[in-house]
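Q: based on what follows, work out the 3D shape:
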Amino acid sequence: MLTSKILATAVDRALAEDAPWGDATVAASIPADMQFTAHLVAREPGVFAGGAVWQETFRQVDANILVTDLVADGTAFSTHDVLATVTGPAAGVLTAERVALNFTQRLSGIATLTSRFVARVAEVGAPARIADTRKTTPGLRALEKHAVVAGGGVNHRFSLSDAIMLKDNHLAALAATDDASLTDAINKVKAAVGHTTPIIVEVARVEQIDPVLAAGVTGILLDNFSLEQLRTGVELIAGRCVAEASGGVNLATVAGIAATGVDIISVGALTHGAAALDLGLDAT
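A: Sure thing, here's the model as predicted:
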């Protein structure tokens, strides 16, 4: 989903916000013919993400700026590692610096946090995959979901258009307008869409699982279940659809959740709770 158009638009908006009438400091202090070289340096360990948007930012400011030695997204690094080098007109490098760093610090923070969740699951030998949610920064979803993948996670639906996901409020609305059983209500939804459309249903109680399974859904989201309830849910689902856990997931709880046998663990904090990683652009 991270297309060249999405990249270009995100960078264009960020630059318009940061330098709407140009860079006053650069214009007053930096000779137009001055050349400059700087390194993107890690101030702390992590996992890198944002290479494409780093390049696009410098390209839009000045196409004469050259980005070299850029590490690949998903690369783990240590403190003091050089992640990229930029060389070119000093005015352009200095104008682009903050926007480029804002993007890569944010995205590397997401990739790093995701990698920590993935590592916790791996420690218990569980096959569960860590997935993001739609709890993303407006306008930056494609970038942030790309960062999740760079950190070893997987993407949940990208938008409301991608799949049917009946959550608690949808089910409450259906119950208020129709006396049909939960199974019948889901079947009516299935009949209204094409056979290729995934249908995921969120349940809040173990008792809801069998009626949902009877409708032949793509996945069941076990929301805020205890570990015991998750194990029961996985046993009831028995591979007939994807079993997903959500709610109450953090680095302290994710291993236990994974050990219950769920297929997917969705974590909103991957994108809405990740701290920006400390990266800097240092002149040589």
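Q: please make it C-alpha for all contacts and neighbour counts, starting now.
A: Noted.
Q: in the stretch 151-284 of the chain, which spans are helices?
A: For the stretch 151-284 of the chain, applying DSSP state H, counting those that start in this stretch gives helices covering 168-177, 182-191, 209-213, 227-237, 254-258, 269-272.
Q: same question, the stretch 1-150 of the chain
A: Along the stretch 1-150 of the chain, counting by DSSP H, counting those that start in this stretch, helices occupy 4-18, 24-29, 51-61, 90-123, 141-150.
Q: show me which positions of the longest one end up buried.
A: In this case it means helix 90-123. The neighbour-count check on helix 90-123 (16 or more other Cα atoms under 10 Å) flags 90-121 as buried.
Q: distance from it to the middle of the chain?
A: Centroid displacement of helix 90-123 relative to its chain, using Cα atoms, centre = their mean, to the nearest Å, is 12 Å.
Q: ditto for the shortest one
A: From the chain centre to the centre of helix 24-29 is a distance of 36 Å (Cα atoms, centre = their mean).
Q: identify the residues contacting that helix?
A: 91, 94-95 (Cα atoms under 8 Å, 6 or more residues apart in numbering).
Q: same check, this time on stretch 75-88
A: With Cα under 8 Å, 6+ apart, stretch 75-88 has contacts from 35-49, 64-71, 93.
Q: what about stretch 195-206, start to end distance?
A: The first residue of stretch 195-206 is 27 Å away from its last residue (Cα to Cα, to the nearest Å).
Q: N64: how many residues sit nearby?
A: For N64, the count of nearby residues is 14 (other Cα atoms under 10 Å).
Q: next up, for comparison:
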Amino acid sequence: MYDRFLVLPLIDRWLAEDIGHGDLTVELMIDPRAVATFRMNAREPLTVSGIAIAATVFTRYDSACAVDLLVNDGDRVEAAATLAVVSGPARSLLTAERTALNIVQRLSGIATETARYVAAIAHTPARLLDTRKTTPGLRMLEKHAASCGGALNHRLGLDSGIMLKDNHIAVCGGIAAAVRRARAHAPALTRIEVECDRLDQVKEALDAGADVIMLDNMSLPDMAAAVRTCAGRAKLEASGGIRLDTIAAVAETGVDYISTSRPFQSAPAVDIGLDAAG
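A: All right, here's what the predicted structure looks like:
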């Protein structure tokens, strides 16, 4: 989910970055009276994300542009599917084309890669979580893309929850002391998560009353042991070194959540093109 009001300044910056002082090519080559219609087509199978943002790029640049969206974010489409039809002044469409395609290709790439991870654990109750390892300035949109692919959003920012990591714990003097301090000052409905990389820490976090325990880079046997120790008293999140070829085995240990940044950091932009309507 994203706020359209917050997206508009982003679009303005993207357009300013790409256009500079003006689109030299269209101003020299395209008649200012020319109109055109283009189809935004998927050139490979993909999960859609950012299609409405791409549409807004065109209309933000020129209100005379019109966009007919044929799909919604979260839709799975095959190659050759038409995602949208854009029409209006040819100069404006050609100038805004690259910016619109860049964002929908990037976000749909994240959504498509996320969907692959979600599918790999669909046979288990575990749910996929995203992370805060996003592109600076694009977190809101990249997390939206992850949700389009079927993931749940972890913290949107540092103000979204309390995560006690190893350095926080060290400064506070141990897990029990850190949880106690957090519990005393946290807003009433805020959950407290504790990062653990050993089974003895899991027991300590559980006894301290942690709501969620992150199993950081633990082995599969240790994860399974943590699940037995916890016995439903807190939610368990597996994290660290999660890959597409390892995530199913992690899910099968019985953890509640698995977090990974890979769809953000390694997803390629999908191939989407703007083709002249026949």
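Q: send over the TM-score of the superposed chains.
A: The TM-score (TM-score structural alignment, normalised by the length of structure 2) is 0.97; 277 aligned residues with a Cα RMSD of 1.1 Å.
Q: before we move on, back to that, which among the helices of the stretch 151-284 of structure 1 is found nearest to A8 of structure 1?
A: Checking the helices of the stretch 151-284 of structure 1 against A8 of structure 1 by Cα to Cα gives helix 269-272 as the closest, at 21.1 Å.
Q: what span of structure 2 lines up against the closest one?
A: On structure 2, the counterpart of helix 269-272 of structure 1 by TM-score structural alignment is residues 262-265.
Q: returning to that earlier point: of all the helices of the stretch 151-284 of structure 1, which one comes closest to Q55 of structure 1?
A: Using Cα to Cα, the nearest of those to Q55 of structure 1 is helix 269-272, at 22.1 Å.
Q: what is the closest one packed up against?
A: On a contact count with 3 or more Cα pairs under 8 Å, 6 or more residues apart in numbering; DSSP states H and E, helix 269-272 of structure 1 meets helix 90-123, helix 141-150.
Q: now the last one against helix 51-61, angle please.
A: What it means is helix 141-150 of structure 1. On the basis of axes from the mean of the first three to the mean of the last three Cα atoms, to 10 degrees, helix 141-150 of structure 1 is oriented at 140 degrees to helix 51-61.
Q: with the longest one instead?
A: Here helix 90-123 of structure 1 runs at an angle of 170 degrees relative to helix 51-61 (the same axes, to 10 degrees).
Q: list the contacts of G152 of structure 1.
A: Counting by Cα under 8 Å, 6+ apart, G152 of structure 1 makes contact with 74, 111, 114-115, 118, 130.
Q: of these, closest to V267 of structure 1?
A: Among the contacts of G152 of structure 1, and counting by Cα to Cα, the member closest to V267 of structure 1 is I130, at 7.1 Å.
Q: contacts only, for the residue mapped onto the closest one from structure 2.
A: Matched to structure 2 by TM-score structural alignment, I130 of structure 1 sits across from L128. Contact partners of L128 of structure 2, counting by Cα under 8 Å, 6+ apart, are 117-118, 150-152, 257-260.
Q: what's the spacing between G247 of structure 1 and A269 of structure 1?
A: 10 Å.
Q: can you list residues touching both of the two?
A: Joint contacts of G247 of structure 1 and A269 (Cα under 8 Å, 6+ apart) do not exist.
Q: so which bit of structure 2 is stretch 192-201 of structure 1 matched to?
A: Counting by TM-score structural alignment, stretch 192-201 of structure 1 falls onto residues 185-194 of structure 2.
Q: enumerate the positions of the matching stretch that are buried.
A: Neighbour counts over stretch 185-194 of structure 2 (16+ other Cα under 10 Å) mark 191-194 as buried.
Q: ok, now stretch 138-146 of structure 2?
A: Neighbour-count burial for stretch 138-146 of structure 2, counted by 16+ other Cα under 10 Å, picks out 139-146.
Q: just give me the closest of these to D3 of structure 2.
A: Taking Cα to Cα as the measure, D3 of structure 2 lies nearest M140 of these, at 8.5 Å.
Q: that closest one: what's it in contact with?
A: Contacts for M140 of structure 2 were tallied using Cα under 8 Å, 6+ apart; they are 1-2, 156.
Q: any idea what it aligns with in structure 1?
A: Using TM-score structural alignment, M140 of structure 2 lines up with A142 in structure 1.
Q: how far away is that match from S181 of structure 1?
A: Note on A142 of structure 1: its distance to S181 of structure 1, by Cα to Cα, is 37 Å.
Q: now do the same end-to-end measure for the match of stretch 192-201 of structure 1.
A: With Cα to Cα applied, stretch 185-194 of structure 2 spans 16 Å between its terminal residues.
Q: of the contacts of G152 of structure 1, closest to T284 of structure 1?
A: Nearest to T284 of structure 1 out of those is G74 (Cα to Cα; 25.6 Å).
Q: from L113 of structure 1, how far off is the closest one?
A: Relative to L113 of structure 1, G74 of structure 1 is positioned 12 Å away (Cα to Cα).
Q: count of neighbours near G248 of structure 1?
A: 14.
Q: please verify my assumption that it contacts N224.
A: Yes - the pair G248 of structure 1 / N224 is scored as a contact, 6.3 Å apart, by Cα atoms under 8 Å.
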